[in-house]
Every structure is written in C-alpha cells, then in structure tokens.
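Chemist: coords please:
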Amino acid sequence: MIPSDSGQGGSMEFAEVAVDAPLSLEKTLTYCIPNHMSVRCGHLVWVPLGRRPVQGVVFSVSRLPRILDPRNIISVIGPYPLLSTKNLDLAKWISSYYMCSLYQAAVLFLPPGFKGQVNAFISVTDGKNSESVVKDDEKDVVKYIGHKVAVTENIARKDIGTKRMATLAKLVRTGVLSKSWVISRKRSKPRFLLSISNGNIGDDLLPELDRTAPRQASLLRTLIEASQSIPAKELREKFGSTTLNVLIKKCLVVREWSRVVISKQIGKVQGKRDSIVLSSDQEMAVQEIGKALEEECSSQSFLLYGVTGSGKTEVYLRALEKCISAGRQGLMLVPEISLTPQMMNRVNERFPGRTAIIHSGQTLREQFDAWWGIWDGSFDVIVGPRSALFAPVSNLGLVVIDEEHEWTYKQQDKPPRFHVRETAIKLTQQANIPLVLGTATPDVTTFNRAQRSRHKLLILPNRIGHNQMPRKLARVYLVDMRKELMEGNRSPFSRRLSKSLSETVANGKQALLFLNRRGSATLVQCRDCGSILRCKRCDVSLTYHRDIGLVCHQCARRESPPEWCPICVEGRIRYLGLGTEKVVVELEGLFPGIKVSRWDSDSKSGKGDYQQIMEEFSDGRTQVLVGTQMIAKGLHFPNVSVVGVVQADIGLYFPDFRAGERTFQLLCQVAGRTGRGLDHGEVIFQTYLPDNYAIRTAAQQDYYKFYIQEMELRKYQRNPPFSRLVHMIYVHTNEETCKKEASTMARTLKSEIYKEGIGDLEIVGPVPGHPTRIRGRYRWHMIIRGLNPHFLLNGRIFPKGWSVDVDPVNVL
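Modeler: Coordinates of the predicted model:
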C-alpha cells in the first residue's frame, strides 16, 4: 500500500517529477522523497498517480513542497540519474517550443527499452458475493473474470469487446471486481562481467592450502601470476565453481563487476585510404571549423553548401579529427537508417574501433549496448539518424548534420514533433560547441539564415575528381514526355533514356532509375463504370503489388485483386500507373539477362537486406538499380554513368507549399549520383511539365536561381522564412464531429486574435486533410501563420484528438 502523505518531518526533500500522463505543457507534480531513498535530478522513478503507478523523470529537488501533503515516490529506477542537467534543460526547451509534455521530451534521452509499462489486472474481489449481480451482461463479465482468475485489462478488452468494458468498469466501481497494477520488467538491461582478482593474501597461506586444498592454492597462484583480474567464467571452467565460491566466502579473492559493451560492426570496413589532398575550398572550410573548435565557448554554426561530389564528407571527417584530437567527441547525423552503413564505413576507416552506431533498425540489445557504450565514453564518434542526437555523449565537441534539408529529420508521427536541425542548434548553443549543417540543396529557410549571417556560409562550388582537380557536374537532359506520347512512344522510358541504358549495359557500366512510387500499378480502375478501388479505412486508392496484391500505403491494409468490379460487377479491371516494381519488369523485358535490383521500403524483408542491395550494386553484381528517394541521398557509386528520373514531376501535385522545393532537392540529389568516377555522367529527367521552375532549375543544377524564385513565392504567400507556421490536425471517427470540432477551434482562435489585436497572425482553414481519412479517422486541419504563433497557443490545453506540429515539414 502506498502512503498518501510523507509522514515525515521538515527534513524531508521533495521532487518535481514529469510523469507519463496527459498534463499541461511543462507541468510537473510534487512528490515526497522517503528518507531511505537517494533521488537526484535526472533520476527515473515510479510514482503514484491516482490509483496506479506511473513512470516519471525528476526535474528538480528541493526542501519546500509546492503542495501540502505530497505522496511518496514508490521507487527509483537505477542507481544513478540517466539525464544530465544539460539534458533536462534541453528537454524543457523541447517541451516549450514543440508543445509537448515534459515527460515526452525527457523520454528522448532514455536508454532503449527503459520506458516502463504498467499492466492493469482484473480479478474477482475476495469475499464479495457475485450473486448480487443481476444483469445478464454483468453476470457474463463476472463469470469470464472468475474463470481467468486474473486477466490484464487489454486482454479482457479483446475477449469481451469494447462495449462490455463499460460494464467491467462499473463492476470495478461497485467493488465486485478489483483492479491492481503490476509494473512490467524492463525489456533489456545492462550486461555485466564478473572478474576475480587476487585479494593480497599472506605468503604463509599458500603452503597451507597446498596441503589442505590444492585446487584453491592453484587458483590463487594463477591470479597472482596474472597480476590482473580474470573473468570468473574462465576460472570456473578450469578449477570448478565450488573452488571459486569457497575462496569468495573466505574473502581470499576480490570480485569486480564491469559493464559489457558489445559494438557490432556495421558494413564493410575497407582498408585505410591514401592521404587525400584537400582542395583549396575544402581546406578553407576545415580551417574555419577548426577555428571554432579551438575557441572556448564557441557555438558558431556553419552551413557547408557544396554541390554533389564536392567532398563534403571529407570536410566532416577532418573536422571530427580536430575535435577528437582536442580530447572531445563528435556526433554525425544522417537522414536515413539505410545510409548509416555507407557512412559508417567511411567513419570506421578514419577512426577504427572508436565509432558507435545507434538507430531503431538495430535489435533492442544492440541499441542498448551501443547506448551504454556511449554513456561510458567508449567511443569518439557516434553515427546515426535523428534519435542519435539524444545519445548520452558526455564530452560532446562537434555536431555534424549531413543532408540537413531532409524532411526525415523531423519527427511527425508522435510527440514531441521535433526537428533535428532546430534542436541541434539549441543543443550546441547550450553546450557552446560548433554545428556543421551540410547539403548540396539547402533548405530555403537555412540558406536564408546563412544570408542573414545566422549561419556562417562555407561553399564548395566544384566537384572533385580522382586527381583532386575540379570537374563539371553531369550533363542533364530534359525530355518532354508529351512529345514522346504524340510520336507514338507509350513505353515508360523515353527514346533517349532507352538508348542511354542500352549503351550503359553494353559498356559494363551501371545505371540508377529513380521513381518515387512503390508497387506495380498505382491505380486499379473498372473500365465500365470508372470506379477506382479504394481502401475501406483510408481515403486513398489501393496500389497493386505483384507479390502481395492490393495494398493501402497509409494503413498497410491488404486485399486480393478482384476478378470483377465491386460496384458494377463487371470484369474489365485495368491496372494503371507506374511504380518501381513495374519499372523492374519493363527493364528485365528490355534487357534480358542483366541483374536489376529494386531499393524501396518494400524490398526489405529481413535485417541487412538494404546492406546486401548496396553491396551488390557497389561490387558491380547489379547493373541497374531502381529505387525511390532512398537512392537519391548521399550514396557514392563511382561506376554509375547514367541516372534516369522516370517521372520528374510526380511530387509537384501535392497541395503543399514545399512541393516545388522538395522536387528540386530530390532531382538535384539523384542527379548527383552519377559522374563520380572517370565518366562525366549523364542524367535524364522525364517530365510532363518541362517549364516548371523547380524542374527547369534542377536540370540546370542552379540552386541560386531556384532560391530566388522560391523566395519570391514564399514572400507573396507569407510562408517561411517570412513567417512561422503551426499545423493543427483534428481526427475523429465521425466525419461531422470532426468538421464541427475543427470549425469551433478555428472560431475560438480567430476570436482571440481579434480580441488581442494580433495583426500578423492568421488562421488558414479549417479544411479536410489530404487524405481526408486515415485508419478510419477523418482529418480536418488548419494552419496558424505569423511571426509568433506560440503567443496564441501558450498555456492552452487541447482536447483529445488534436495534434499540434510546430514548424511542420508538410501541411497535408
């Protein structure tokens, strides 16, 4: 039983705890620290909340409680705090800026698998007479629980249904049933190694043991001769467990526990390359970053803007070398898990045995071991996607974000909806260390900040060849697919692309084909009534995949391909559109006998599949690689001589103000995958919109020209960087309720804007989302646009169903 008050005198200490519960932003609850507990800021604890225990993080400790009669902390998780003071400060900023609870922000810093769960168990109350239950549905519930003896609430919900859970709750309130809570065990825990060392025994003891216990004497001599501790497992295997246990009881040996860190090597580690001579632009960039590293308390941020193949990675590595030589650690972030092996190879090559990798694609044990290895300071460089930003690096000296423009650096699916770039800026400012943002296609907002001297701009204007001499970018050809159709070509490949692929295959070179659509057919339509097969849970069309049938790319629902139309019951079903699967089939028919591989999220069936695809293409076993945006980011394949973009305008049709920017970035990035070897390289953009500014400037590979045109549009529309946005989405299973709630919230916010006289803030919407329904829930959304949208939202508690996304990367 948990006491409801501290029951102690004035010498007690009190903790402010951020708990795992829906509370207002930045709110903590006060708990009493029992005298037998040692609790400090950053500790993970179990505390009572209502009738159940919840997990929490201690944010402050004081001798004065904020409330009368606070309840006691139940227990402390772990012997020492898991969050440092700097972690807590950054969590407070994340909570305030991205409008999430303090606990949601603090969880980012916890070890993998440490977020505990509480299971609610239902049982029949002892001594209660169930005969007092008269209603049939209540009798059924009591009978079910009685047969189970004790059952978790989640299992009961599945067995008896959601509707009868209200009956179950009533029986708990009346005391017929009882509810209790059990704290689940952590899914993973640290590994420890037991070693044995000599206990400084006297010289006269060994002769005595030789006579009475020769095995014990032999074990002790082994320890003395080793002059260091020996793993207990080895000693048990050689001398037996009984012998070792007796010496431990006699206190003749010393036990030593040490945490075991297992760092699994990711990818191939190549031999160390010959020393690379930097270009003058690279040298200048390294010197500028080096100056910031040498200065104390320098939080200078750099934008390293370099065209594809200009040697940005080498600049990162030289900067990390300077950081490590100064006795500090470095953090390198990449946008995709699939890119970590290739980057890991480069980093391992430069810092062998001193590099850690951590990401959600690893097993829980691998993540756990890597996390604790970083905690112990066993690594100099940490590589990973956005979650690696919160790794427990104790002596951080430099943060590098590769491909800083990538939208995958933003967490969108759950709170906190933070962006790595903005969070890293705050982290490096708090730690007074430099930040390097690298890209060939900067985010418009980031480049605008560099233009206004908020970031120091470092430019690598030229590609670097094998002899370190500047070389031109690959030539880009723009093919108007409207003309191809008018001239009778109905193939997904233009005549120029087909010719280039034929020459590439014949010459033993490699090619990349980019199409940002998965599957075989993106639409399945009835030729008689014109209806399109759609997901029953989402407002999207189903995509046809050859191996698995019809799939919804929103909720992953699967259906078998129909033999006839479900609307008109006719059998003329047509598969329309183009995806990566169909491109592979077309290529295999066009070039029989060559190896074609596909790289998208569907091509991964097991762990290490992406790595195998990359290695086969890198080794030349695959001649043509077809993929989605995964193949457009940061990959280095010198033997690629042709890159074909099958549908260059596919991203322009989204109702999002960043559609043009994202299209330009993708096209420039994928164009940069060729021309990295001896061949100059050739890129072919197939499009139905050849005059669109994003496609035209991407074909010219002219970022400055794109930036000027994009900024004109942004200024006219008052979009970032000329304002800030907050994207609010409301979801509900009932369409009318969803619309009504969104409209009510919009009216409330507009009224407050008028009341406060905030002239620069405006509400755009509400309107149905795109798509309008996902997983059975309708979506209505609106945008708050202005210089300081936080002013309107601070202190506001949103009802269940609302999500708030500050600085969204899309507004669909």
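Chemist: From now on I want contacts and neighbour counts done on CA atoms only, so please keep to that.
Modeler: Fine.
Chemist: So which residues of the stretch 301-450 of the chain form helices?
Modeler: Using DSSP state H, counting those that start in this stretch, the helices of the stretch 301-450 of the chain run over 312-325, 340-350, 364-375, 420-431, 444-451.
Chemist: what does the first one rub up against?
Modeler: It refers to helix 312-325. Residues outside helix 312-325 that contact it (CA atoms under 8 Å, 6 or more residues apart in numbering): 282, 285-286, 289-290, 293, 304, 306, 329-330, 347, 350, 380-381, 397-398, 400, 438, 460.
Chemist: and of the helices of the stretch 301-450 of the chain, who's closest to residue 618?
Modeler: For those, the distance to residue 618 is smallest for helix 340-350, at 10.4 Å, taking CA to CA.
Chemist: Against which helices or strands is the closest one packed?
Modeler: The helices and strands touching helix 340-350, judged by 3 or more CA pairs under 8 Å, 6 or more residues apart in numbering; DSSP states H and E, are strand 355-357, strand 381-384.
Chemist: What distance do you get for the residue nearest to residue 44 when sequence neighbours are not counted to residue 148?
Modeler: The shortest distance from residue 44 to any non-neighbouring residue, by CA to CA, 6 or more residues apart in numbering, is to residue 57 (4.8 Å). According to CA to CA, to the nearest Å, residue 57 and residue 148 sit 35 Å apart.
Chemist: Which one of those two is surrounded by more residues?
Modeler: Using other CA atoms under 10 Å as the criterion, residue 57 and residue 148 rank with residue 57 on top: 31 against 14.
Chemist: Next, the more buried one: secondary structure please.
Modeler: strand (DSSP: H, G, I helix; E, B strand; the rest coil).
Chemist: Could you also give me the structure for this second sequence? I'd like to compare it with the first:
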Amino acid sequence: MYAEVAVHTPMARRLQTVATPELNSGSAALGMTFHYAVPADLREQVQPGSLVWVPFGKEQLHGVVVALTDSVPPGVSPRPIIDLVLPEPVCTAAQLELARWLSVVCLAPLLDCLLLMLPTGLALKAEPIFELTAQALRTLAQQRPARQSPQLAFATQEFAEALHPAGYLPQFPDLKPEQHILIGLLRERGQVPERDLARHELDLSRRSVLDPLIEQGLISRRRRIVDTPIKAKTERQVTLLVDQETIDRVLPTLGRSSKQADVLAWLAGQAEPATLKDVCDAVGCSPSPVQSLARRGWVEIDDGKVVRLLVPRADASERLIELRGGEKYRRVLQALAGEAGPVWIGWLYAEIDTNLATLRDLEAAGLISLGVEEVWRDPLAGKEFVADSAPPLTEDQARVWTKIQHAISNDTDSESRLKPASPGVSDPDGERQPGGGFVLENTSTEPDADSPPAFLLHGVTGSGKTEIYLRAIAATLQSGRQAIALVPEIALTPQTVRRFAARFGQRVTIYHSDLTPGERYDVWRRARSGAIDVIVGTRSALFLPLPRLGLIILDEEHDPSFKESQRAPRYHAREAALQLGQLTGSVVILGSATPSMETYHRAQVGQMRLLEMPRRIMGHARAIDEQQRRWHLATSVYRPVEPQLREARYTELPPVHVVDLRQELRAGNRSMFSRALHEAIGQSLAAGQQAILFLNRRGTATFIMCRDCGHVQTCEYCDVPLTYHEGRGGRGAIVCHHCGRRASEPERCPECESRRIRYLGAGTEKVSELVSTLWPQARVVRWDRDVTGHKDSH
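Modeler: Presented below is the predicted three-dimensional model:
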C-alpha cells in the first residue's frame, strides 16, 4: 500500500524538485504530492488525513496523507513513511476535498490549503543530533590504543588538551585534533545537536570533521523530534484514598523517627505499668527517651524502675502527632477530607502551605494518590450566561423559518457527497486529480436537486435574523449534527456568543486569532473529537474538523473581513462555506442587511434561495419603554409588530438624506461639512445627545501636492500617495498606510524645490479638529487605528 503525501516544505523548494523521481509527475505543481510506501506496522493506522513523518531528501519533514493507493507511477521507488505524528487523522475527508478545491480556485499550494485545517504550532520539527556508536564506546573503554604514532600523538594531544577538558584520546591516534575534541564532547554529553556543534569555537559541524567519523563508524547522525510548543495542558491533582477512621489510625504513625514517640505508643498499648528495663527492651532504646517524656510530664518513673503513663490514652494520639511532627500531614488530610473529589495541587499549596515532599510521604503511606489530569483551555471558562428561551416569531420570521426548518429536516447525509476514488482517478479531460482520495460529485457552487440548500437571508438591521440563526442551530443539534456561525470581526464575537450561549449553554465555544495558541489547540481537539456542537468565530473557524457538520452561518456575509488577502491561500470564507456545505451536506445561511452584489445576483438567478425580512424589531416593549424614559426618546416611532405580539416593537428605517456638495460649493459653503450636517450636529448637541461621524480615511490630509509642478509625493516602495498626519507641536509626518514607512513633513517639493505645497483631502484627524473648532463645548473622541492600535485599547 502506498500513500500520497503533501509534504510541508517551502513552495520554492517543491518546485525545484519537480524532476525528482519521487514526484507525482501527473499532478500540477500547486497540488504536488509525493508517493511513500506505508510500512506493514502502520497500515492499520495511516488514513487519508493522517499527519505523518516522511523522509524528504536528507531531511525529515511532516506531511498530510491525502490519498492511499495500491500502485505508484512507473519508475518510482517510494521510500517508507517514518511514523505517525498523531494517532488520529487531523483532517476529515471533507476537509481534504475542500483543500483541493481551494488549491485549484485560489492557485495556492495544496499543503498551504491543508495547513488552514490545523492549529498553529501543531506541526512538529526535527533536528539532527550526533552520538557515539557502540564501536567507538568499546574503543574508548580500552586502556591503550592498538597502535600510535608518537609524533602525531604528541601534536594532537597538545592541541586537543589546550582546547577541551576531554583532551587527547590515545585510542584514536590518526584523527584530527577537532575530531578528538568532538569525540570527547560526545563522550561527555551523550547526544549533541548539530546547532551546538556549529556554535563551538572550531565549528565542529563542518563536513570535513563529521563525515570521516561517520564513515569509520565512530559517530552516528540521526534526527530527534523537537516537541511542539503547544501541548495538552495538565494539572497535578491530589486524591484522598482512605476514610476518616483510617486517617485517625494512621496519622500518629506518620512523620519523623522518634524514640520518645515509640515509647509513648508502646505504653499506650499496655494495660499495666511496665518496668524501665521492659520499656527499653521493647522499644530498643536507652533510658534517655523515657526520662525526656518524664520531664514533659507525660510519664512517671517510680523509684527509677516502674514507668507509668500519665497522659490519658484518648490523648496519646495527639502527643504522638506532636512528637513525630505530623501536624503538616493532618492539615493535608483534613483539607482533602473536606472536598468531594480530587483537588488541584496548586490550590492545596495555597490553602494550607504544604509542599510536594509532604504529599509524597502521604502517597508512600497509601493515604493519597498524586495524579496528572488534562485540563481543557476553554476560552469561555469562568464566564456566566443567563439562560434564555426562544421568543414568539413575527410574521416575517415565521415565514422565513418555515423554509429553513424544512431544509434542515431534509438535509443531505454528509457522507453521500463523497465517494472513494480509485487509485490514479482521472478527471474528464484525462488529467490526474492532484491529491486523489475522494472525488467530489459536484464541485460547482450552483445547487442541484440533491445538494443541500443555501439561503440568502436578506433582513434589515434589527429584523430578527439572529433568532432565525438560533432556531436553525437548535434544529440542527436536535438532528444530531453540529453548527458553525461565522462573524466578520473578533469584536463581534463576544456579543454573538452571549446570545448563543444563553440558548445552548456549554455546547458553545469560540474560535478566532485572538485566542492563545493553547486555547486554539484545545478547541481544535475538542472539535475533532465531536465534543463541541456550536462554534462561533471568525473566518478561521470554518476549517475546524467537526465530524457531523450540518449548518454553516455567515452573519454580515457582505463584510470584506471574510476575504483573506494577506497570504495564500487568498480565499473568501463565503465561497469556502458554500463549497464545504456541498461537501458535508450542510445547510448554508448567508445573512446580511446589505448583501454583496455577487450573492444577491446568485439569489436572483436561483443559485440560492432568497428570504427577506423587511421590518425591524427593536425589542421588547418593557425594555424600549425604559430606554425612552431614561433617554427622553420619542415614543411615536415605536409600534407593535403585530396585534398578537404587542410585546415586540418595531420602527421604520431612519430617513437618509443625500447632499450634493457641488451645490454646497456653488452656494459658498467651502467647509467639508454640508449645511444640513452642520445643522443636524448642532441640534443633537443642543438636545444633550451624541453624534457619530464616519470617514474611511485616517490622517489629516490624504495627499500632498506641489502647486507649481503638480508633483504628489508617493511611497518609494508601494507607489501610493503618502498621507499627512499632523503631529503634536505642529510638526507632522507623511506616512504610507500600506508598508508603514514614515518621513518628516516636507518643506520643499522634491521635484522643483518649490515651497508652495498644498495639503489636500481629509482624514479623521482633520474631522476631529474641525468639530472641536466648530463646537468647542463638545467632547470629541477620535477612534481609528492610530489611537486604538493595540488589544483592548478602545
């Protein structure tokens, strides 16, 4: 059996090896895979989607198995897979097909598309290490070398001993001084990474030093896996193993050795007083411990011969604990007895001021057990959500929900969309499909009669789209499947997850780039195991390996944040979601108040179903009445949605006025604010209200132009106009908003040396300055990337 593997190596390196015999020559360069033999001991474990270690040239790299085949192309002699990185596949069959689709559509390397499905840090690395062979160790164990050249030995010994404590090795008289030093270093440290040899002052990693030793069989080179920085989080826990009766019986025997305690324990077990000789013989001590007890007043020695116990036998246990120093053990046992189950060791340290040595003593006595338990890094841990129930639906919502509910109850089984591919399957044009493994029955975005439906939910802001999402998720969970809800920005995730968690509780989690690598790793593992039912996140959440995916929601599908534009593959989450929906038989809901042009066109021509909700729902009557009372809002704009739903209120969309600034200019208004805007802001401030002004430009002026020659200063790297930012003290800077390059404010034109430089355009800084000038009594806050560029800076 053979495996086709997408190897994790840089794209340039893959393209350079196109002509190698191991390359699957039938594949396009972007979908390049390599054939490897599956060892007999791994045949039951290696599956499509497995993450494996493979030899690649002289390196040991990891890759994803994209297909299993029974044959290889002629002339190929595949090398065997080394090992599995993880015992279970890291990608589902649908994810493998989605990666192939992304590779073709986005013109991206197949491996880069597969890496979208893996959490950051999962990919492991291997480093070369060197160690002495058994032959070298046997030779070093000899007292004298077999033969020795006196002159060479003297020179080598003097040089080697001067550079390394191991010094000259007479067992190897024919080696160079650097090789003597290397062998001595390996004998001293056992295994040495190649990077440490390279740091040595003689650079012991040179091939002239290493290769002769390897050829002679004195040292060996192999690769050691470097642990991934992301691991499962574990916590040491302490568990009480005995009941209170056992604690009371064993506690007096714990602690340090004490002859006084031995004497006291022996006397407490005797019914009658005993002679001093009998006590000493029974305990194996001198009279000194008995005399010490007598000075404490715990025993009495009559006439120097008879020892009598003065402490009540019921109190003897307390005296024994005191003599043996057992109080520290009692504190631990009492704390554990007060808890219902295992206790985190850190809590125990903080509560009773104990240490690991004390706990190990109790473990050795069989009273407790010390264990390690995995702890999920849940991004929602510690957060409380008030449970919520589904409200009654409006007429618009009920009409929309009926159609979505019907689609969810009749969705396509996820496995029916994929069928196993025969080894070496070809497409209709006769070219081999890169990656192999599964064949997608229909890869177009246009739904056929058997494909799961996609909906465009076109509802105005406040129309109740979220309630439709929640009901769709509830119906999906009821059918035993899972759901993904995508939002465009991380800032929207908390408010969305509050709504979802209030309805579905602990079945919800979040996933986005603001989580720590450990949190993302744990969410990925929980998703792969099927322990999560609902995931709310940004576009990266789409690639989590949910095994029973049945619903995909994109809220605000028009938002440009769903487009990955920084690195390959430059996919759009909307297109990927539609494709994943076909692969898994999932219903896809695209929601927006202002749909993108391409999505709305698809709905118009029947490629997806258009559902509309034109009326706004502002909320419950009691909440709106409270807002009106508190903020002195007008009451006439809110009306009941329907006669039978008087608790739900709605309002019409606010009026929008478009002002032609050309007419303003003809009327003599040279301000960047129209007269209508000026009047509206003044009225809002006079009424004690607030105003928000939006402008999609940062800075003070969008470009700088010379009035004599018309030259516009641009970035020398990006060839875009530089934006002027006014700094403190009146001295500003020109900034490129693409690469971040900064330069001081020019005093002369770089082309004609003219001082007649004009600042044109407007940005948020200029708007903020103008508002402060026109309304000095108003408190003005500018909110853009320049002032909120860090986490939580808002």
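Chemist: Was I right to think the residue nearest to residue 44 of structure 1 contacts residue 21?
Modeler: No - using CA atoms under 8 Å, residue 57 of structure 1 is not in contact with residue 21; the gap is 11.9 Å.
Chemist: which strand of structure 1 spans the most residues?
Modeler: strand 762-774 (DSSP state E).
Chemist: Trace it over to structure 2 and give me the residue numbers.
Modeler: Using TM-score structural alignment, strand 762-774 of structure 1 lines up with nothing in structure 2.
Chemist: Residues contacting that strand, please?
Modeler: In contact with strand 762-774 of structure 1 (CA under 8 Å, 6+ apart) are residues 537-540, 554-555, 729, 739, 742-743, 746, 749-750, 753, 778-786, 812.
Chemist: Just the buried subset of the residues you listed, please.
Modeler: Buried by 16 or more other CA atoms under 10 Å: 537-540, 554, 729, 739, 742-743, 746, 749-750, 753, 778-786, 812, out of those.
Chemist: mind listing which of those residues are in strands?
Modeler: The members of these that map onto strands under DSSP E are 729, 778-786.
Chemist: which one of these is nearest residue 566 of structure 1?
Modeler: Using CA to CA, those come closest to residue 566 of structure 1 at residue 778, 23.6 Å.
Chemist: Could you find the closest non-adjacent residue to the aligned residue in structure 1 for residue 92 of structure 2?
Modeler: Superposed on structure 1 with TM-score structural alignment, residue 92 of structure 2 falls opposite residue 84. Counting by CA to CA, 6+ apart, residue 42 is the residue found nearest to residue 84 of structure 1 once chain neighbours are left out, at 6.0 Å.
Chemist: Show me what that neighbour aligns to in structure 2.
Modeler: Per TM-score structural alignment, residue 42 of structure 1 is aligned with residue 49.
Chemist: Tell me how far its match lies from residue 693 of structure 2.
Modeler: Counting by CA to CA, the gap from residue 49 of structure 2 to residue 693 of structure 2 is 50 Å.
Chemist: So between these two, which is more surrounded?
Modeler: The neighbour comparison of residue 49 of structure 2 against residue 693 (other CA under 10 Å) goes to residue 49, with 23 against 11.
Chemist: Check which helices and strands the helix or strand harbouring residue 404 of structure 2 sits against.
Modeler: Using DSSP states H and E, the element containing residue 404 of structure 2 is helix 395-409. Secondary-structure packing of helix 395-409 of structure 2 (3+ CA pairs under 8 Å, 6+ apart): helix 465-478, strand 609-613.
Chemist: That one vs structure 1, mean deviation?
Modeler: Its aligned residues in structure 1 lie a mean 1.9 Å from helix 395-409 of structure 2 after superposition (mean CA distance after the TM-score superposition for structure 1).
Chemist: For that helix, grab the matching residue range in structure 1.
Modeler: Going by TM-score structural alignment: helix 395-409 of structure 2 matches residues 280-294.
Chemist: buried ones in the matching stretch?
Modeler: Going by 16+ other CA under 10 Å, stretch 280-294 of structure 1 has these buried residues: 281-282, 284-287, 289-290, 292-293.
Chemist: from the chain's centre, how far out does it sit?
Modeler: How far stretch 280-294 of structure 1 lies from its chain's middle: 30 Å, per CA atoms, centre = their mean, to the nearest Å.
Chemist: contacting residues around that stretch?
Modeler: Contact with stretch 280-294 of structure 1 is made by 298-300, 302, 304, 311-312, 315, 318-319, 322-323, 397-398, 433-434, 458-461, as judged by CA under 8 Å, 6+ apart.
Chemist: 10 Å instead?
Modeler: For stretch 280-294 of structure 1, contacts defined as CA atoms under 10 Å, 6 or more residues apart in numbering pick out 277-279, 298-302, 304, 306, 310-312, 314-323, 326, 328, 397-398, 432-436, 456-462.
Chemist: which ones are touching the residue nearest the centre of structure 2?
Modeler: In structure 2, the residue lying closest to the centroid (CA atoms, centre = their mean) is residue 520, at 2.3 Å. Applying CA under 10 Å, 6+ apart, we find residue 520 of structure 2 in contact with 118-121, 230, 377-379, 510-514, 526, 541.
Chemist: any idea which of those residues is the one closest to residue 562 of structure 2?
Modeler: Nearest to residue 562 of structure 2 among the contacts of residue 520 of structure 2, with distances taken as CA to CA, is residue 541, at 11.3 Å.
Chemist: and the closest one, how many residues sit next to it?
Modeler: Neighbour count of residue 541 of structure 2, defined by other CA under 10 Å: 24.
Chemist: next one: residue 762 of structure 1
Modeler: By the measure other CA under 10 Å, the count of residues near residue 762 of structure 1 is 16.
Chemist: can you map out the strands along the stretch 501-650 of structure 1?
Modeler: Ranges of strands within the stretch 501-650 of structure 1 are 510-514, 523-526, 543-545, 549-551, 558-559, 573-576, 596-599, 624-627, 640-645, based on DSSP state E, counting those that start in this stretch.
Chemist: The shortest one vs structure 2, average offset?
Modeler: Strand 558-559 of structure 1: mean distance to aligned residues in structure 2 after superposition is 1.3 Å, counting by mean CA distance after the TM-score superposition for structure 1.
Chemist: what range in structure 2 matches that strand?
Modeler: The alignment of strand 558-559 of structure 1 onto structure 2 (TM-score structural alignment) covers residues 742-743.
Chemist: Residue 61 of structure 1 contacts residue 29, correct?
Modeler: No - counting by CA atoms under 10 Å, residue 61 of structure 1 sits too far from residue 29 to count as a contact (11.7 Å).
Chemist: Overlap of the contact sets of the two?
Modeler: Counting by CA under 10 Å, 6+ apart, the residues touching both residue 61 of structure 1 and residue 29 are 15-17.
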